[in-house]
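>>> got a predicted model here, sequence first, then my questions.
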Amino acid sequence: MKKNVIYSFIIAIASFAFMACSNDDDGNQMRIPDSAKPSAKFTFGNFENEQYANDAVKMDVTNWNNGSTAPEFKSIELFADGHFLITKANAGNKPKFSRMATRATDINGSVDFDNGLYIYGTFTHEKDGVYKLSNGTKIKINKNGDVVGVVTVTYTNCNGVDITIIVNVDFNYKTDEAVRQLCRSWRMDSQEAWLYTDKAYIGYGKQWLDNFFKVKQDITITPEGKQWGFDEDDILDDDDYCRRVIFSPCGTFMCFYQDGDVEIGRWEWRDKQNGILRCYEPFEFGDDDLDDDDDYMDMTVRFDGKRMLMYNEYMDEENDINYKVYSVSTFSARY
């Protein structure tokens, strides 16, 4: 079973592997490890708001300078941890779940992803509604109180030119406690995975970061797994370690992989009462069959103090062999 079959974009972001289950009454059904099972009840943790939680907003451009000039971007989002993400007008025309490996950093630390289709950096809050971005631009949101709908924004580009743009915004999500708890910058502490076929237990793996730099791992392959040719990369791969992930209250998430790649996608609460989270590819979702596992991934979220745990099980079949993997990823609320 090849690595690129086991792992894909969403799997790497929360350490989820493809798996397939036989029926519950199958005599070969293996016992699920207790540590791979989420608690029955979804409860909230103990988190303080991040520094810019009240500034977090996504602005989708509907009109750029009355159409007199070409738009420089189609959306800009401010994250609660003090970072921004600009999405250019031609971003999104890419294969599903492609990772962005091409990156360039300017002198102020702003980063281009995917040859400049996305720009990521930091912002400072100068005064109410006015933000200076690390790429040399400025945003002034002209609003009165919390609103939903159309807002006028003054955008000052890197050449110092003021441009009036019209955007769609929604400021009313901030009162939702489930959103407030999830939406912050998370550091992955560890990931675990248990791999089975419908015939035998294949192996277990755990990964963690050593001083935030090197991925360390402890992987065990059973004799049956070795006999069938499984290796450590079939359980976990250090390149797919998501060292940091950001969830925004506006439905965006970003995953920063250990190998330097970046992934950008969308999320929503599939079942908020039970903590079921759905992450999906932002440009294909809704156009394809929702049963296509390349489009989305559902996972169970549990908060514990200042930690978040994500649990997943998934189904796959390859070369007439059914695979079953349980996984759990542990995150701490920190940059």
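Received, thanks.

>>> from here on, contacts and neighbour counts on C-alpha atoms
Fine.

>>> for the stretch 51-200 of the chain, just list every one of the helices.
Here the stretch 51-200 of the chain has its helices, by DSSP state H, counting those that start in this stretch, at 177-182.

>>> now the residue lying closest to residue 3 once chain neighbours are set aside: how far from residue 140?
Nearest residue to residue 3, sequence neighbours excluded (C-alpha to C-alpha, 6 or more residues apart in numbering): residue 234, at 5.8 Å. According to C-alpha to C-alpha, to the nearest Å, residue 234 stands 49 Å off from residue 140.

>>> more crowded one of those two?
residue 234 (21 against 18; other C-alpha atoms under 10 Å).

>>> you'd agree residue 135 is up against residue 110?
Yes - counting by C-alpha atoms under 8 Å, residue 135 touches residue 110, with 5.7 Å between them.

>>> list residues touching both of those two?
The contact sets of residue 135 and residue 110 overlap at residue 121 (C-alpha atoms under 8 Å, 6 or more residues apart in numbering).

>>> pasting the second one now:
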Amino acid sequence: MIKKSFISFLFALVAFGFTACDSDDNNGQVRVPNGAKPSKEFKIGNCDKEEYADDAVKLNVKSWGNGGIAQEFASIELFADGHFLITSTKAATMPKSKVGVTRAADGSTMFKKNGGKPLQTRATDASGTIIIDNGLYTYGTYTRVKEGVYQLSNNTKIEIKDGSLTGYTTVTYTNSLGKSITITVTIDVTNKQDDIVRHICRSWRMDSAENWLLAGDVTIGYGKQWLDNGRVMQHTTLTKEGKNMGFDKDDLVEDDEDYCYRVIFSPCGTFVCFYIDGDVEIGTWEWTDTNNGVLRCWETFDWDDDDDDDDDDDDFADMTVRFEGKQMRIYGDFMDKEDNIIFRTLSVATFSAKY
């Protein structure tokens, strides 16, 4: 979700693509800065496969043992970078987001903390296994013991009986107490591992986050953030016009602790954002236009306590993705009209393919 303090001056939210952004539009806006424009052609970069790319899978539990041991999780997902994500059974009681029913946000939304309820994390053991949001998720590392057998860092193990990984299969799960449980799972094959899916499905380190703010034909300012030896650095430029309109540098960049330094995409439609202060957010993604590189991301669960769709939070973000070599850039374009002035936020997040 969009951090409210960042764009509190915006009201009715409408997402626009970059198709018509190469020249001045009919609303009298300034030309889009060159740095905020994606290339017209969408093509794949040249990233190598991650170590566990062929093992990446999501196992959704259908039946659990013989009833003698309580079900411990709803799903296990193995990521291509050697990490896993376990979703607990309490996820079934969480309200799902109504994606596509409400409105879209700007393209940098997925890299800004949940405005209503950020997920808190804490390390639980020396291996670095993390419990997220009081047990809703467990995140850690895994190793392949042999084909179909995986040891997880939370001292559990899964053995997939059917190597074909299609439809239903049987899994032997050994919990942290050494108890072996036979479970039936469905294999998530929502996203086939074609080139475009394989290329984005990896761990990405954020190199920088940039934002341009415009009001009508006036440039308000520019802000950029990046990491230097673990410290969030920033540069802001506020125009005279922006100052006269009451803007300051806090409208151009996020708070340091809200900087998202790493993002993981999985081939089963999960993304995970890691923030510099230790918080983690987990959501869902899909390609909505693979010809033009349009990516949609949304939160899996509805964290709001009410059903008011007219609040300041937004349910999904449509973004333009471009790959070049071992880098990925995600572009956002966000508009609002207030008092006959069109406000616009342009954003670019640049990533490198590395843990």
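Everything's here; your move. Fair warning: this is a prediction, and the values are worked out from it, not measured in the lab.

>>> and the residue nearest to residue 3 of the first structure, what pairs with it in the second structure?
Alignment note (TM-score structural alignment): residue 234 of the first structure maps to residue 251 of the second structure.

>>> which residue is the nearest non-sequential neighbour of the residue nearest to the spatial centre of the second structure?
Residue closest to the average C-alpha location in the second structure (C-alpha atoms, centre = their mean): residue 271, at 4.3 Å. Counting by C-alpha to C-alpha, 6+ apart, residue 265 is the residue found nearest to residue 271 of the second structure once chain neighbours are left out, at 4.5 Å.

>>> mind checking how far residue 137 of the second structure is from residue 76 of the second structure?
Shown here: residue 137 of the second structure relative to residue 76 of the second structure, a distance of 10 Å by C-alpha to C-alpha.

>>> what is the burial count for residue 62 of the second structure?
Residue 62 of the second structure - counted by other C-alpha under 10 Å - has 14 other residues nearby.

>>> what's it in contact with, if anything?
Here residue 62 of the second structure is in contact with 183-186 (C-alpha under 8 Å, 6+ apart).

>>> same check, this time on residue 317 of the first structure
Shown in contact with residue 317 of the first structure (C-alpha under 8 Å, 6+ apart): 19-20, 323.

>>> ok, and the closest non-adjacent residue to residue 145 of the second structure?
residue 151 (6.6 Å).

>>> er, residue 281 of the second structure actually
residue 273 (5.1 Å).

>>> now for the one you found: what does it line up with in the first structure?
In the first structure, residue 273 of the second structure lands on residue 255 (TM-score structural alignment).

>>> SS state for that match?
At residue 255 of the first structure the chain is in strand, as set by DSSP: H, G, I helix; E, B strand; the rest coil.

>>> could you verify my assumption that it touches residue 13?
Yes - applying C-alpha under 8 Å as the test, residue 255 of the first structure and residue 13 come out as touching, 5.9 Å apart.

>>> what do these two both touch?
242, 245.

>>> residue 297 of the first structure contacts residue 276, correct?
No - using C-alpha under 8 Å, residue 297 of the first structure is not in contact with residue 276; the gap is 10.3 Å.

>>> which residue in the second structure lines up with residue 267 of the first structure?
Here residue 267 of the first structure is matched to residue 285 in the second structure, going by TM-score structural alignment.

>>> can you get me a residue count around its match?
22.

>>> which secondary structure element contains it?
In the assignment (DSSP states H and E), residue 285 of the second structure maps to strand 280-289.

>>> kindly report the same for residue 6 of the second structure.
Residue 6 of the second structure belongs to no helix or strand, assigned by DSSP H and E.

>>> next up, the contacts around it.
250-254.

>>> cutoff 7 Å now
Contact partners of residue 6 of the second structure, counting by C-alpha atoms under 7 Å, 6 or more residues apart in numbering, are 251, 254.

>>> for it, give its distance to residue 312 of the second structure.
Using C-alpha to C-alpha, residue 6 of the second structure is found at 12 Å from residue 312 of the second structure.

>>> returning to that earlier point: list the buried residues for the strand holding residue 285 of the second structure?
For strand 280-289 of the second structure, a neighbour-count test (16 or more other C-alpha atoms under 10 Å) marks 280-287 as buried.

>>> what is the mean deviation of it from its aligned residues in the first structure?
In the superposition against the first structure, strand 280-289 of the second structure averages 0.4 Å from its aligned positions (mean C-alpha distance after the TM-score superposition for the first structure).

>>> so where is whichever helix or strand comes after that strand in the first structure?
The helix or strand immediately downstream of strand 280-289 of the second structure is strand 294-299, counting by DSSP H and E. Mapping strand 294-299 of the second structure onto the first structure (TM-score structural alignment) gives residues 276-281.

>>> how about whichever residue in the first structure pairs up with residue 131 of the second structure: what's its closest non-neighbour residue?
In the first structure, residue 131 of the second structure lines up with residue 112, judged by TM-score structural alignment. Of all residues beyond its chain neighbours, the one nearest residue 112 of the first structure is residue 119 (4.6 Å), with distances taken as C-alpha to C-alpha, 6+ apart.

>>> what about that neighbour, neighbour count?
When neighbours are counted by other C-alpha under 10 Å, residue 119 of the first structure registers 22.

>>> show me what contacts it?
Shown in contact with residue 119 of the first structure (C-alpha under 7 Å, 6+ apart): 85-87, 110-113.
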